[in-house]
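>>> Can you look at this prediction? I've put the sequence above it.
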Amino acid sequence: MDVTGRGVPGVGSDAAPRHLTFVPLLMGLKNMRDETVPATELLICTKCRRGQEVGDDAVRPGAALHRELSETGLPEGIRLTEVECLSNCSQGCTIALRGPGRWTFVFGNLHETNHLDTIRDGAARYRDTPDGLVPWRERPEHFRKNCIARIPPMEAQNV
C-alpha cells in the first residue's frame, strides 16, 4: 500500500490520501458556527512555587493551579497540558497559550485559586482568534499587565 491509501479495502482511488484523513484533527476544531478554529493548548508549569518556600511533600502552587483547572474545566476547544518548568520561577504561577500557526503567549504572576476565571476568559479569547493575537484592550486585565513573552509562530516570516 502507498501513502495515498490505494489498496485499502473500502478506499477508492478517488478518496482522499490516507495521510490527509487526520488533517482536520491536526489543524483544529469546529466551533458552533462550523468554522475551523485552530486547536488551543494551555500549558501550566506544575513545578512553580510562586516565589514561596514549599516543602518537598507539599503541593506546589503550579500543581494546584493545574489540578483546579482540571477539576473545574476549561472552555470547549482548549486542551490543558502540564509542563515541569516554564523558567519563570520568580514570577509564577506561569501559563502559556499556544496553537498551530498562532503566536504563543506566556503569562505570569497568576494565583492558583484567585485567577481561574481570568485564565478561562483569556484562553477563550485566545482560542477565538485566528492568529492568537487578542487585542490588548480585550485581554483580561491581569494578562495585560503580566505578559512575560510573546513568541511568533514558527511559520511567521518578517515579524
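Structure's in. What do you need?

>>> From now on I want contacts and neighbour counts done on CA atoms only, so please keep to that.
Will do.

>>> tell me which element Arg144 falls in.
helix 141-145 (DSSP states H and E).

>>> how close does the most centrally placed residue in the chain get to Ala58?
Residue closest to the mean C-alpha point of the chain, counted by Cα atoms, centre = their mean, is Glu41 at 1.9 Å. Taking Cα to Cα, to the nearest Å as the measure, Glu41 falls 27 Å from Ala58.

>>> neighbours around Phe105, how many?
If you count neighbours by other Cα atoms under 10 Å, Phe105 ends up with 20.

>>> and it, that one's in a helix?
No: counting by DSSP: H, G, I helix; E, B strand; the rest coil, Phe105 falls outside a helix, being strand.

>>> Could you pull up the contacting residues of the closest residue to it other than its chain neighbours?
Spatially, and ignoring its direct neighbours in sequence, Phe105 is nearest to Arg150 (4.6 Å; Cα to Cα, 6 or more residues apart in numbering). Residues near Arg150 by Cα atoms under 8 Å, 6 or more residues apart in numbering: 103-106.

>>> ditto for Glu82
Glu82 touches 43-46, 66, counting by Cα under 8 Å, 6+ apart.

>>> and the comparison structure, right after this:
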Amino acid sequence: MLKAVEDGPAVVACNTCRLSTDMREDGAGRRGGALLADALACAKAADPRYAGIAVQQMPCLFACADHCTVHLRAPGKVGYVLGRFSPDMDAARAILDYAVAYADSAHGRVPFKQWPQGVKGHFITRTPPPGFVAE
C-alpha cells in the first residue's frame, strides 16, 4: 500500500482531486488533481530553480471538501496541505516557488512577505514532523 519515494523536499499532488467545487473532471474525463500533477511536472522540468523539489503524486489526500490539493513536506519541517487551485501552470509555478522557499527555510516556516501571490488563501492544514509540535 505504501511506495517508497525520495525523502527530501516534495510536493505531493492528489491525482484524484476534483477539477473544481462543482466538477469532478474536465471535458476529456481528466480529474483536476491529475491535471495539476501534470502541470507541476511540466513546470519543474522547465525551470532549474525547482530541481531540489520532488514532484510526487498519490490518490486522495482526504481533503475532498477542497479541490486540487497538494501536500508540501520535507524531513524535520512542518508540512502543509494546500488546495482550491486551478490545475494550470500559474498554480504549479506558485506552488513550486513556495516549495523552494519552504525547502530553504529552517523549519518549514516561510515569512508571509515571501509567499507567492498564487498560494495565499490556499492553505488548509499544517502538520508537525514526527517527534515535534510547532511553537
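That came through, no problem. It should be emphasised that the depicted structure is a prediction, and the values quoted were computed from it without experimental measurement.

>>> After superposition, what is the TM-score?
Aligned and superposed, the two chains score 0.79 in TM-score terms (TM-score structural alignment, normalised by the length of the second structure); 122 aligned residues with a Cα RMSD of 2.1 Å.

>>> what lines up against Glu25 of the second structure once you look at the first structure?
For Glu25 of the second structure, the aligned position in the first structure is occupied by Val54, per TM-score structural alignment.

>>> who touches the nearest residue to its match once chain neighbours are set aside in this structure?
Nearest residue to Val54 of the first structure, sequence neighbours excluded (Cα to Cα, 6+ apart): Arg60, at 6.6 Å. By Cα under 8 Å, 6+ apart, Arg60 of the first structure lies in contact with 46-49, 54.

>>> If we only consider those, which is nearest to Gly132 of the first structure?
When the contacts of Arg60 of the first structure are compared for distance to Gly132 of the first structure (Cα to Cα), Thr46 wins out at 23.3 Å.

>>> Among the contacts of Glu82 of the first structure, which are located in strands?
43-45 (DSSP state E).

>>> Where in the second structure does stretch 78-88 of the first structure fall?
Under the criterion TM-score structural alignment, stretch 78-88 of the first structure matches residues 53-63.

>>> residues of that stretch that come out buried?
Neighbour counts over stretch 53-63 of the second structure (16 or more other Cα atoms under 10 Å) mark 53-58, 61, 63 as buried.

>>> circling back: distance between the helix holding Arg144 of the first structure and the chain's centre?
17 Å (Cα atoms, centre = their mean, to the nearest Å).

>>> C-terminal to that helix, what's the next element?
Next in sequence after helix 141-145 of the first structure, counting helices and strands by DSSP H and E, comes strand 147-151.

>>> The second structure: matching residues for that following strand?
Counting by TM-score structural alignment, strand 147-151 of the first structure corresponds to residues 123-127.

>>> I'd like to know how many residues surround the residue lying closest to Gly51 of the first structure once chain neighbours are set aside.
Sequence neighbours aside, Ser90 is the residue nearest to Gly51 of the first structure in space, at 5.7 Å (criterion: Cα to Cα, 6+ apart). For Ser90 of the first structure, the count of nearby residues is 14 (other Cα under 10 Å).

>>> from memory Ser90 of the first structure sits against Glu53, does it?
No: using Cα atoms under 8 Å, Ser90 of the first structure is not in contact with Glu53, being 11.9 Å away.

>>> Ala134 of the second structure belongs to a helix?
No: the assignment for Ala134 of the second structure (three-state DSSP) gives coil, which keeps it out of a helix.

>>> do you know how far it is from Arg31 of the second structure?
Using Cα to Cα, Ala134 of the second structure is found at 34 Å from Arg31 of the second structure.

>>> ok, now Arg93 of the second structure?
Going from Arg93 of the second structure to Arg31 of the second structure by Cα to Cα gives 19 Å.

>>> Now do the same contact list for whichever residue in the second structure pairs up with Asp121 of the first structure.
In the second structure, Asp121 of the first structure lines up with Asp97, judged by TM-score structural alignment. Counting by Cα under 8 Å, 6+ apart, Asp97 of the second structure makes contact with 50, 116.

>>> I'd like the secondary structure assignment at Asp97 of the second structure, please.
Strictly by three-state DSSP, Asp97 of the second structure counts as helix.

>>> Give me the mean distance between the match of strand 147-151 of the first structure and the first structure.
Its aligned residues in the first structure lie a mean 0.6 Å from stretch 123-127 of the second structure after superposition (mean Cα distance after the TM-score superposition for the first structure).
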